[in-house]
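Visitor: need a 3D model of the sequence below.
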Amino acid sequence: MKIQSILVQLLMIIAFLLQLEAMAQPHNLCEAVLDTDGNELQPGIPYYIVSAIRGGHGGGLSIGIRARSSSRTPIVKQHSHGMNFGSPVIFSPSPYPSGKPAGIQSLREVPSTPSSSQEMTIHESTNLNIKFMEMPGVWQVNESGRDRYVTLEGKPGQPGESTVKNWFKFQRFDESSPTYRIRYCPGVCHSCHVTCGDIGITKEHGTRWLSVSKRGEFPFVFIKASNYNEAN
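Guide: Here you go, the predicted structure:
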């Protein structure tokens, strides 16, 4: 009986230690990104990126021109009205999430879109191009004074040093809901120096521009465009 009691206690201790280890482990960045229906995000499918905070925190995303910008560069902005979902975007994963593989001498040898044999699900560790459906350029981080705005000047694909500003990732806020942040910390160029940050909102004369921030972020959800359009 004593031996059985000791074995039971040992099993309970082992189970407790395993639970502590699981709780201490970091969030799994290989988890699939989900839309508001609980389905996995798919490359090439249009989605709306909409504020996860309803009521006074804005709606979806579209394109605008800053009044103070002399270059007239198109910049991603957030609609101030929560019911305006903006324009749909599509996502294109890097075919090489960890950068240019050994043996590839030129970026021209890297395909710009994933092959049909690649996994067609977007994960939190996936490096992505993001683009509005009606625009040729992909999102790109560019500096303007002290701010780094999200513009539409990037060229799609070709992961590496020349396109390092064009890649983004998604990171989940809360395990209980499909709410995410946009993370600018590209992993497509190991030799590049990048100051990472989350995408937040810079307010200017009533307009909400997307910019890279070290202190704030923009919590959002993905709404599949076809589902929203059918419902409306």
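
Visitor: from now on I want contacts and neighbour counts done on CA atoms only, so please keep to that.
Guide: OK.

Visitor: all strands for this protein, in order.
Guide: Assigned by DSSP state E, the strands in the chain fall at 47-51, 61-65, 74-78, 89-93, 128-132, 138-144, 147-154, 169-174, 177-184, 197-204, 207-213, 220-224.

Visitor: and the closest residue in space to Pro156 that isn't next to it in sequence, what is it in contact with?
Guide: Counting by Cα to Cα, 6 or more residues apart in numbering, the nearest residue to Pro156 once its immediate chain neighbours are dropped is Val138, at 5.9 Å. Going by Cα atoms under 8 Å, 6 or more residues apart in numbering, Val138 touches 129-132, 152-156, 166.

Visitor: one more sequence to fold, the one below, so I can look at both together:
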Amino acid sequence: MEEQTSPLCRLNMLHNAGTMLQKTLFLILAGGREGLAKKSSRKPQSPRCQWTPRGCIKRSASGKAGKRPEPDTRVLRSTILAAVFSLGVLFLVSRGALGRETRQPVLDLDGRQLNSGARYYMVPIQKDRLRGFFSGSRNGTWCPMYVKQAPPAFSDGILVNFAPVDGAKTVRLSTDLNIEFYESNTCPEKPVWTLAPVDKVSGQRFVRLGGMVGNPGPATTNNWFKIEKDGDNYKLVFCPGVCETCRQEDAVCGDLGVYRDVYDRWLVLGGRPLTVKFKRFRR
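Guide: The predicted structure follows:
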């Protein structure tokens, strides 16, 4: 996959493409004016030269027009190709830069935009799911940890950070991002959310820790989530768009819901969407 660029880099590319297009069009217009000026300053036709729209055609000794010289169109052709190329670059860069900006920002409980440098509590709003997110072990093993709803003593759960794939400061809807617990992890895995393979016992795909931040591509597709609108609130979605080379049949998309066993409520792919709000952490 091609390397992701920052918004500032994309704007610089857009500016450079516009400048290139402006210079190219100026050269075309300047060349046209220069040609008209030369044509208007030409001397009156002589018996040995007949002026035509394609240039001067020399007459033979008999007075008949000789063979027309082939005009040199290489400069004009190169100029036109440069203009077409500049238009293409301008279109592609502006499409990428402006397309991301049209996505609405995600807002917290105070109506402020989510910031990738801040920490938040993700609090579900359903009456039976009012607790935030926590980490816990399952299947009789301590590591890796899995994401579950917090116990009653920790109703807000653990703080999280968001890292959008494009490196933007503002977290926006429908944008691939990493979610990371802001905690000291006792396991060797990083506290970054990732979607685990299908569990053989339950048939569920649990969200666990052990992902990594950044490095979008085929090897990291399970680490990317999205935030989507759900009425006046939000929901978490797994539908990574960071792998353009992956096979279509391997693509998996769905809302994140809750799977309940005899021990806890675990975050999984599928089921009833878990609707959340974001509460910014204040010291």
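
Visitor: let me see the TM-score of these two.
Guide: After superposition, the two chains reach a TM-score of 0.69 (TM-score structural alignment, normalised by the length of the first structure), with 172 aligned residues with a Cα RMSD of 2.1 Å.

Visitor: how about the strands of the first structure in JSON lines, adding distance to Ile13 of the first structure?
Guide: Shown next, in JSON lines, are those (distance: least, Cα to Cα, whole Å):
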{"stretch": "strand 47-51", "distance to Ile13 of the first structure": "44"}
{"stretch": "strand 61-65", "distance to Ile13 of the first structure": "51"}
{"stretch": "strand 74-78", "distance to Ile13 of the first structure": "51"}
{"stretch": "strand 89-93", "distance to Ile13 of the first structure": "43"}
{"stretch": "strand 128-132", "distance to Ile13 of the first structure": "43"}
{"stretch": "strand 138-144", "distance to Ile13 of the first structure": "50"}
{"stretch": "strand 147-154", "distance to Ile13 of the first structure": "51"}
{"stretch": "strand 169-174", "distance to Ile13 of the first structure": "30"}
{"stretch": "strand 177-184", "distance to Ile13 of the first structure": "32"}
{"stretch": "strand 197-204", "distance to Ile13 of the first structure": "40"}
{"stretch": "strand 207-213", "distance to Ile13 of the first structure": "44"}
{"stretch": "strand 220-224", "distance to Ile13 of the first structure": "40"}
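
Visitor: out of those strands, which gets nearest to Leu29 of the first structure?
Guide: strand 169-174 (7.7 Å; Cα to Cα).

Visitor: quick one: map Phe219 of the second structure onto the first structure.
Guide: That one is not Phe; residue 219 of the second structure is Ala. With TM-score structural alignment defining the correspondence, Ala219 of the second structure maps onto Ser162 in the first structure.

Visitor: same question, Cys143 of the second structure
Guide: So Cys143 of the second structure corresponds to Arg72, using TM-score structural alignment.

Visitor: hang on, that match packs against Ser144?
Guide: No - with contact defined as Cα atoms under 8 Å, Arg72 of the first structure does not reach Ser144; the gap is 11.9 Å.

Visitor: identify the residues contacting the residue most central in space within the first structure.
Guide: Among the residues of the first structure, the one closest to the centroid is Phe170, at 2.8 Å (Cα atoms, centre = their mean). Counting by Cα under 8 Å, 6+ apart, Phe170 of the first structure touches 33, 123-126, 180-183.

Visitor: same check, this time on Pro46 of the first structure
Guide: 88-91, 133, 224-226.

Visitor: any idea what Asp147 of the first structure aligns with in the second structure?
Guide: So Asp147 of the first structure corresponds to Gln204, using TM-score structural alignment.

Visitor: its match: neighbour count?
Guide: 18 (other Cα atoms under 10 Å).

Visitor: any idea how far it lies from Trp266 of the second structure?
Guide: 10 Å (Cα to Cα, to the nearest Å).

Visitor: repeat that for Leu87 of the second structure.
Guide: For Leu87 of the second structure, the distance to Trp266 of the second structure - Cα to Cα - is 51 Å.

Visitor: give me the more crowded residue out of those two.
Guide: Looking at Leu87 of the second structure and Trp266 with other Cα under 10 Å, you find the greater number of neighbours at Trp266, namely 25 against 15.

Visitor: need the counterpart of that one in the first structure.
Guide: Using TM-score structural alignment, Trp266 of the second structure lines up with Trp209 in the first structure.

Visitor: got it, and Ser116 of the second structure?
Guide: Checking with TM-score structural alignment, Ser116 of the second structure has Pro43 as its match.

Visitor: returning to what we had before: hmm, the match of Asp147 of the first structure is touching Val268, no?
Guide: Yes - contact criterion Cα under 8 Å: Gln204 of the second structure and Val268 qualify, at 6.7 Å.

Visitor: any common contacting residues for those two?
Guide: By Cα under 8 Å, 6+ apart, no residue touches both Gln204 of the second structure and Val268.
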